[in-house]
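# pasting the structure only:
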């Protein structure tokens, strides 16, 4: 019997680590891929390494440099001259898209993950996009995922030969509380993750990502296992 393989786009955050747990639970041999795109939160790359080691996939874990995204700027996550907004703020003027959106990020991530998946013979790519908690991000929408899948089928050998690679988005319609509930069921190592946008040693506790994470744990009646500067 052939082994099912899946590439998991692993940021070192709560959502992508939950995807690791789900992919493992669904019987996949996991191949994690992490991107260093010049983000403020450099610690998340080390978190991703720790998560990969937890799932015993460190020997196949790829860390890919996309430093040019920092050179482009245009996002509070890559440009330190732009302040990370507090929870509930977009950080932009006359726009519904948060300033924490990184232009082209998920499009690039999925393109590179597709190349990795085709080489290793993976049938699926898992990505932790969510259309509820991050509804302002254009590259987290279901329609974006569908269109990228269509392009993948056209642009790859396996797609042309009738075995296209699927994009799995198990969290796309879940609230943060639902994501954490499933992660707790699967014993996902949340103590090894970070979700903070600000990039300090401890999570800030006040950015939008931290607040959503804390709220999710609170709604589950559980305590977030990581340290916060403010909570």
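That came in fine, so what should we check first? What you are looking at is a predicted structure, and each value in this text was computed from that prediction instead of being measured.

# can we go C-alpha only for contacts and neighbour counts from here?
Will do.

# Need the residues that contact stretch 163-173.
Identification of contacts with stretch 163-173 by Cα atoms under 8 Å, 6 or more residues apart in numbering yields 15, 19, 114, 117-118, 122-132, 140, 142, 145, 149, 152-153, 156, 158-159, 179.

# residues in contact with the longest helix seen in the chain?
The helix that spans the most residues within the chain, counting by DSSP state H, is helix 105-120. Here helix 105-120 makes contact (Cα under 8 Å, 6+ apart) with 6-7, 9, 33, 35, 123-125, 139-140, 148, 152, 156, 158, 165.

# nearest to residue 183, of these?
Distances from residue 183 to these, taken as Cα to Cα, are shortest for residue 9 (16.5 Å).

# And the closest one, how close does it get to residue 226?
22 Å (Cα to Cα, to the nearest Å).

# between those two, who's got more neighbours?
The neighbour comparison of residue 9 against residue 226 (other Cα atoms under 10 Å) goes to residue 9, with 26 against 13.

# For residue 204, see how far away the more buried one is.
Residue 9 is 24 Å from residue 204, by Cα to Cα.

# And residue 142, by the same measure?
Taken as Cα to Cα, the span from residue 142 to residue 204 is 30 Å.

# next one: residue 150
39 Å.

# do residue 193 as well
In terms of Cα to Cα, residue 193 sits 14 Å off from residue 204.

# Report the contact partners of the residue nearest to residue 201 when sequence neighbours are not counted.
Nearest residue to residue 201, sequence neighbours excluded (Cα to Cα, 6 or more residues apart in numbering): residue 43, at 7.4 Å. Residues near residue 43 by Cα under 8 Å, 6+ apart: 199-201.

# Looking at the residues you listed, which is nearest residue 55?
For the contacts of residue 43, the nearest to residue 55 is residue 201 (23.7 Å; Cα to Cα).

# My reading is that the closest one lies in a strand. Confirm?
No - the assignment for residue 201 by DSSP: H, G, I helix; E, B strand; the rest coil gives coil, which leaves it out of any strand.

# put this beside the first:
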């Protein structure tokens, strides 16, 4: 059976990508990365639930806490305040973790080579996000090039980003259509018990559900 390495954060987008990979007939190798973000424990809990839901047998949970040591973002640096109450649709907010997807995809490339995966699925969204530069289609194309250039000739990996040009309401609608266990996903940047409902990620998620005329199954403050 063909294999896909799915980078699963525990969020709605990456979870939907894993469901789509399974629908395409891939055996899924799941990758989760802990980088001492504020909601690390909740995200890991969601990841494990999603893996159980999809009957994923091979999974990696890796400690990449050096990202927090680099700092420069409010997800790992408690001295910085997470922006609330407004979506940053032009200016890149301080929730951007410098080159995070570049780091994640480097690791994913290594595991994909080891596990003999032909595809890497990652839930980047360019059209309806906070403007993170490492979520663009152009960046993913470059990442695909460097992974294939830096691995053995027998390793030919395609990075798949099925959501890159969708907005959040389209993502919610597709997730509902595919019967994704959305109750096991988490988007909040700050809280682990009840989602704050005010950070960029919560606002995007809530807007997506509203525009899709659907109710979000997770609990908000």
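Perfect, I can see it now. Keep in mind the model is a prediction, meaning the values are calculated, not measured.

# about what we covered before: which ones among the contacts of helix 105-120 of the first structure lie within strands?
6-7, 9, 33, 35, 124-125 (DSSP state E).

# now those residues in a markdown table, with distance to residue 88 of the first structure?
Shown next, in a markdown table, are those (distance: Cα to Cα, whole Å):
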| residue | distance to residue 88 of the first structure |
| --- | --- |
| 6 | 35 |
| 7 | 32 |
| 9 | 26 |
| 33 | 30 |
| 35 | 27 |
| 124 | 34 |
| 125 | 31 |
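
# burial count for the alignment partner in the first structure of residue 113 of the second structure?
Alignment note (TM-score structural alignment): residue 113 of the second structure maps to residue 118 of the first structure. Here the number of neighbours of residue 118 of the first structure (other Cα under 10 Å) works out to 18.

# what do you get for residue 213 of the second structure?
12.

# Equivalent analysis for residue 99 of the second structure, please.
The number of residues near residue 99 of the second structure, taken as other Cα under 10 Å, comes to 13.

# Quick check: it touching residue 134?
Yes - contact criterion Cα atoms under 8 Å: residue 99 of the second structure and residue 134 qualify, at 6.3 Å.

# follow-up on the earlier one: of residue 142 and residue 204 of the first structure, who's got more company?
Between residue 142 of the first structure and residue 204, counting by other Cα under 10 Å, residue 204 is the more crowded of the two (21 against 15).

# quick one: residue 46 of the first structure and residue 220 of the first structure, what's the gap?
Residue 46 of the first structure is 27 Å from residue 220 of the first structure, by Cα to Cα.

# brain fart, residue 54 of the first structure
With Cα to Cα as the criterion, residue 54 of the first structure and residue 220 of the first structure are 24 Å apart.

# At which residues are the helices of the first structure located?
For the first structure, the helices defined by DSSP H cover 14-25, 43-54, 68-72, 105-120, 142-155, 157-160, 176-185, 208-219.

# mind putting the ones you listed in JSON lines, distance to residue 78 of the first structure included?
Putting these into JSON lines (distance: least, Cα to Cα, whole Å) gives the following:
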{"stretch": "helix 14-25", "distance to residue 78 of the first structure": "19"}
{"stretch": "helix 43-54", "distance to residue 78 of the first structure": "14"}
{"stretch": "helix 68-72", "distance to residue 78 of the first structure": "5"}
{"stretch": "helix 105-120", "distance to residue 78 of the first structure": "11"}
{"stretch": "helix 142-155", "distance to residue 78 of the first structure": "23"}
{"stretch": "helix 157-160", "distance to residue 78 of the first structure": "34"}
{"stretch": "helix 176-185", "distance to residue 78 of the first structure": "24"}
{"stretch": "helix 208-219", "distance to residue 78 of the first structure": "15"}
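
# among these, which is the most enclosed?
Among the helices of the first structure, the stretch with the highest mean neighbour count (mean count of other Cα atoms under 10 Å) is helix 14-25, at a mean of 23.

# against the second structure, where does it fall?
Aligned using TM-score structural alignment, helix 14-25 of the first structure spans residues 12-23 in the second structure.

# how far apart are the matching stretch and its match in the first structure?
After superposition onto the first structure, the mean distance of stretch 12-23 of the second structure to its aligned counterpart is 0.7 Å, using mean Cα distance after the TM-score superposition for the first structure.

# quick one: the spatially closest residue to residue 73 of the first structure that is not a sequence neighbour and residue 96 of the first structure, what's the gap?
Nearest non-adjacent residue to residue 73 of the first structure, counting by Cα to Cα, 6+ apart: residue 79, 5.1 Å away. Residue 79 of the first structure is 19 Å from residue 96 of the first structure, where distance means Cα to Cα.
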